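Q: Pasting a predicted model and its sequence here:
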Amino acid sequence: MEETLTILMATYNGERFIREQLDSIIKQTYKEWCLVIRDDCSKDNTPDIIKEYCLRDTRIKFISGEKNLGPVLNFNELIKDSLSSKYIMFADQDDIWLDSKIEISLKNIKNIEERYGENVPIIAYSKLKYVTEDLKPLNIKNSNPKNKNLRTLLSFNFIWGCTIIANSALINEAYPISKAAQNHDYWLALHAAHKGIIYHIEKETMLYRQHKANVTGGINNRSLKSKIKKINNQFSSYEQQIKQNLNFITKYQEDNNQVLLEYKNILLSDFFIRVIKAYKFSVKKNSLLETIIFYIFLLSKYQKENSKID
């Protein structure tokens, strides 16, 4: 008999696309799954749509949030009630899963466990296909750094939550998700890189819909005003990322991990020394432009007092 796999979905005002996503999960070739959806106080018809699907398919469970938590803590609540699950996948409310997504993901993570053991924290993530809101293909490449390790992850996250499958060992290692976490997937990936294994599945398993309402990954407006706004948003994102990383370093400070110590030392240094150390650490973003913006950020905005944990 097939094992039951848990899928977690955090929703908020997702009425436009959630039906297509739910239909794509129901059509999966692997049938033994349980989908748990927690709605974060939507103001549209998202809860009613979810309830409709719960009546149609008993594998779908609905949790109505009492207050708006935001996507990170919404997923944290879902994880809290799923710690006994052997495998967990995460679904966005607006994408479409290809029919064999679960089957492919589960096969790969089981193969890794057979090799390294079930007690090793593992995250496996697949490729995705970028599409417009009406599902037309976009010429956007998946992020695929050569070194998929902790050093790279401290620089930028290359793992999208909607593509991953995680085993119980990873979920229990990473829970609870810190309030400082930039995203739930980033937090899980850091733990896998430090304590376990990251594995890349070289297959597209889903359509990653791009639209203006995306929480992450939306299509960028190319106007000058938009670009200036994007830089400001980028600086705020870097501040949040650094807080997350320092929170992670504090969690594992007794490990005396050299990579974590080097990263923290960068932030405790002054201005140009900070930039030199960041360069030696090989701090790079997903593109040359983003890398330049980050180094400008280190010089002009980030201050050592920001390195304190809230």
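A: Great, that's in hand.
Q: contacts and neighbour counts: CA atoms only from here.
A: Will do.
Q: Flag every buried residue along stretch 209-219.
A: 209-211 (16 or more other C-alpha atoms under 10 Å).
Q: does Met206 count as helix, strand or coil?
A: Here Met206 is recorded as strand under DSSP: H, G, I helix; E, B strand; the rest coil.
Q: So it versus Ile164, what's the distance?
A: According to C-alpha to C-alpha, to the nearest Å, Met206 and Ile164 sit 11 Å apart.
Q: and the two? which has more neighbours close in?
A: Ile164 (25 against 22; other C-alpha atoms under 10 Å).
Q: How about the contacts made by the more buried one?
A: 89-90, 105, 123-126 (C-alpha atoms under 8 Å, 6 or more residues apart in numbering).
Q: Among these, name the ones in helices.
A: Ser105 (DSSP state H).
Q: Turn the contacts of Ile164 into TSV, columns for distance to Ala169 and neighbour count.
A: As requested, the contacts of Ile164 are arranged in TSV below (distance: C-alpha to C-alpha, whole Å; neighbours: other C-alpha atoms under 10 Å):
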residue	distance to Ala169	neighbour count
Met89	14	24
Phe90	16	22
Ser105	16	21
Ile123	10	29
Ala124	13	23
Tyr125	16	27
Ser126	20	24
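Q: Skipping its backbone neighbours, what lies nearest Lys101 in space?
A: Leaving aside its sequence neighbours, Lys101 sits nearest to Thr205 (C-alpha to C-alpha, 6 or more residues apart in numbering; 4.9 Å).
Q: Presented hereafter is structure B, for comparison with structure A:
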Amino acid sequence: LLANKSLLGFNHVIACFCDQDDVWVKEKLELQLERYLQIEGCDSKPVLVHSDLEVVDQNLDNVADSFIAYQGLEIERNRFPHLVVSNLVTGCTALFNEALLDAALPVPKNAVMHDWWFAMTATAFGELVFIPSPLVRYRQHGRNTIGAKQRENSEATGRGLVRRFLSLEH
């Protein structure tokens, strides 16, 4: 969270999700903040900027250059009707503003994943922006909560998450 906003010359509150086992590329925040500031009305509506990831093993050796390609995701489907059934935002790539924090919090107890909830809230009430460059090295190991799955392995997991999401109490 950028706490001392006056040092940056603007009055935006910016936050990111950060997983302790993933590695941000050096330019991640700079590139995301630059893209965020290009969005018209970025300070008055919920905005989430996310990126692709490089999939790496526990030793940071490359597994796949693109998480999106590795999982067979269709990023052009990054719109609310599609996000209701399939999350395309990985939390450790997300940068978002105070308006999204206000709109998305508190995350419902029955929400499948916090990053999915933030993505749906951004698309429903503001803007979701994708940067195609991998800005995070997404470390895969035996303790990943979800992890990267090649397309043929990800479909069964996706069906289970959809069933869980559709069972949310309203």
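A: Happy to help now that I have it. The shown structure was predicted, so the numbers you read here are calculated from the model rather than taken from an experiment.
Q: TM-score them against each other, please.
A: The TM-score (TM-score structural alignment, normalised by the length of structure 2) is 0.81; 158 aligned residues with a C-alpha RMSD of 2.7 Å.
Q: if we go to structure 2, which of the contacts of Ile164 of structure 1 are intact?
A: Of the contacts of Ile164 of structure 1, the ones still in contact in structure 2 (both residues aligned by TM-score structural alignment, their matches' C-alpha atoms under 8 Å) are 89-90, 123-126.
Q: any idea which of those residues is closest to Ser100 of structure 1?
A: Among the kept ones among the contacts of Ile164 of structure 1, Ser126 lies closest to Ser100 of structure 1 (C-alpha to C-alpha), at 11.9 Å.
Q: Which residue of structure 2 sits opposite that closest one in the alignment?
A: Taking TM-score structural alignment, Ser126 of structure 1 has Ser51 as its aligned residue in structure 2.
Q: List the contacts of the closest residue to that match other than its chain neighbours.
A: Spatial nearest neighbour of Ser51 of structure 2, chain neighbours left out: Ile131 (4.5 Å); criterion: C-alpha to C-alpha, 6+ apart. Going by C-alpha under 8 Å, 6+ apart, Ile131 of structure 2 touches 32, 49-52.
Q: so of the residues you listed, which ones are in strands?
A: 49-52 (DSSP state E).
Q: where exactly do the strands run in structure 2?
A: With DSSP E as the criterion, structure 2 has strands spanning 14-16, 23-24, 47-56, 62-64, 95-97, 127-139.
Q: So which of those strands is the most surrounded?
A: When the strands of structure 2 are scored by mean count of other C-alpha atoms under 10 Å, the highest mean neighbour count falls to strand 47-56 (a mean of 26).
Q: Show me what that strand is packed against.
A: helix 28-37, strand 62-64, helix 67-71, strand 95-97, helix 98-104, helix 114-125, strand 127-139 (3 or more C-alpha pairs under 8 Å, 6 or more residues apart in numbering; DSSP states H and E).
Q: Counterpart of Pro106 of structure 2 over in structure 1?
A: If you follow Pro106 of structure 2 across to structure 1 using TM-score structural alignment, you land on Pro176.
Q: thought its match was touching Asn76?
A: Yes: applying C-alpha atoms under 8 Å, one finds Pro176 of structure 1 in contact with Asn76, separated by 6.5 Å.
Q: Those two: which is more packed in?
A: Between Pro176 of structure 1 and Asn76, counted using other C-alpha under 10 Å, Asn76 has the larger neighbour count: 19 against 15.
Q: Not counting sequence-adjacent ones, nearest residue to that one?
A: Nearest one to Asn76 of structure 1, counting by C-alpha to C-alpha, 6+ apart, is Ile177 at 5.8 Å.
Q: got it, and Leu128 of structure 2?
A: Leu48 (5.0 Å).
Q: didn't the one you found look like it was pressed against Phe125?
A: No: counting by C-alpha under 8 Å, Leu48 of structure 2 stays clear of Phe125, with 10.9 Å between them.
Q: what's the longest helix in structure 1?
A: Longest helix in structure 1, counting by DSSP H: helix 224-251.
Q: okay, now the aligned residue in structure 2 for Leu106 of structure 1: neighbour count?
A: Residue correspondence to structure 2 (TM-score structural alignment): Leu106 of structure 1 is matched to Leu33. Leu33 of structure 2 sits with 15 neighbouring residues when counted by other C-alpha under 10 Å.
Q: Repeat that for the one 3 residues further on.
A: Here the number of neighbours of Tyr36 of structure 2 (other C-alpha under 10 Å) works out to 21.
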